[in-house]
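S.K.: I need the structure of the sequence given here:
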Amino acid sequence: MTTDAHPLSTDAQSLDTVFALLRDRRRRFALRALADRESPVALDGLAAAVARREAADADGPPREASGTAAPASPTPDATPAATDDVAEALHHVHLPKLADAGVVDYDEADNTATLARTGDVTPFLDEVAAVE
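M.R.: As a prediction, the model looks like this:
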């Protein structure tokens, strides 16, 4: 039997770290937004992307009367208050945690973030995205 090996070390501590990082939905949304970009992302832009994703998830998938999924609609805008809340949480909690783990480079002076080690979390992030 063959298995696809993830590039992450298989020691328990490394796996525990990845799972702890991916446990939080907001961190997963932030990592997905960063994975889509090669250049640094400003905190306000990242917060807006995460807040929009949270707003879309809060609305749930649209349903037709038959119970089947309706055609896709545009992503809802997040409120300015929601975006500010996300920015604060990213700045004080999530980006420092991701930076401490070496997954994200977070420049607090410039308020920009970049995904540092894509191979460590993206395979797991892709698996989670497939079921979310």
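S.K.: use CA for all of it now, contacts and neighbours both
M.R.: OK.
S.K.: how about Ala49, what does it touch?
M.R.: Taking CA atoms under 8 Å, 6 or more residues apart in numbering, we find Ala49 in contact with 30, 33.
S.K.: also the one 3 residues further on?
M.R.: Under the criterion of CA under 8 Å, 6+ apart, the contact partners of Arg52 comprise 75-78.
S.K.: and it, which helix or strand is it part of?
M.R.: Element membership of Arg52, judged by DSSP states H and E, is helix 43-59.
S.K.: for comparison, sequence B:
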Amino acid sequence: MGREDIGVLYEMLSTERRRRALAVLTDAEEPLGREELARRIVARRRTADAGGVEPDGTRKTDIEISLGHIHLPKLESGGVVERTAEGKYDATPLGCDLRRAAQAFETSLDADAREIEGTASPTNRSDAVPASEADDGR
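M.R.: Alright, predicted model coming up:
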């Protein structure tokens, strides 16, 4: 794989919306239409009071539009997803591999963040002694 190919793969994962779309498509049992894909993206991020709106205020219809005009064409041109004859979308084998790579990368970043948080401040550590119990030397 050349540098240009790696650049294309990075571009596929450069936005959270594409990463979420790829995650939903790789988990789906069958190809999904754009509306169903948007619904599932919202469902994954829904909080108790979201009601069809992502926590950041994005509506399902806005997601559906951005998927159709920006993200799915980009994923399709990169060979990560393909459109079926019925106009639905499915992850390609490359898309499944890319999702696994993204998951491994995110897991690594999460572990690094936990490690940094754990050493940056003793109050974040589970073995830290509350200030009220600390011996201040008096």
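S.K.: out of the contacts of Arg52 of the first structure, which is nearest to Val103 of the first structure?
M.R.: Ala78 (26.4 Å; CA to CA).
S.K.: return the residues in contact with that closest one.
M.R.: 48, 51-52, 55.
S.K.: map it onto the second structure.
M.R.: Here Ala78 of the first structure is matched to Gly52 in the second structure, going by TM-score structural alignment.
S.K.: its match and Ile116 of the second structure, how far apart?
M.R.: Gly52 of the second structure is 35 Å from Ile116 of the second structure, where distance means CA to CA, to the nearest Å.
S.K.: all the helices of the second structure, residue numbers only.
M.R.: Here the second structure has its helices, by DSSP state H, at 3-12, 16-27, 34-45, 60-66, 72-77, 93-120.
S.K.: out of these, flag the one nearest Glu86 of the second structure.
M.R.: Each of the helices of the second structure has some distance to Glu86 of the second structure by CA to CA; the shortest is helix 34-45, at 11.4 Å.
S.K.: mean shift between the closest one and the first structure?
M.R.: Its matched residues in the first structure lie on average 1.8 Å from helix 34-45 of the second structure after superposition (mean CA distance after the TM-score superposition for the first structure).
S.K.: list the buried residues in that helix.
M.R.: By neighbour count on 16 or more other CA atoms under 10 Å, the buried set for helix 34-45 of the second structure is 34-35, 37-43.
S.K.: quick check: closest non-adjacent residue to Asn111 of the first structure.
M.R.: Leu43 (5.4 Å; CA to CA, 6 or more residues apart in numbering).
S.K.: tell me which residue of the second structure lines up with that neighbour.
M.R.: Using TM-score structural alignment, the equivalent of Leu43 of the first structure in the second structure is Arg34.
S.K.: and its match, how far from Lys60 of the second structure?
M.R.: From Arg34 of the second structure to Lys60 of the second structure the distance is 11 Å (CA to CA).
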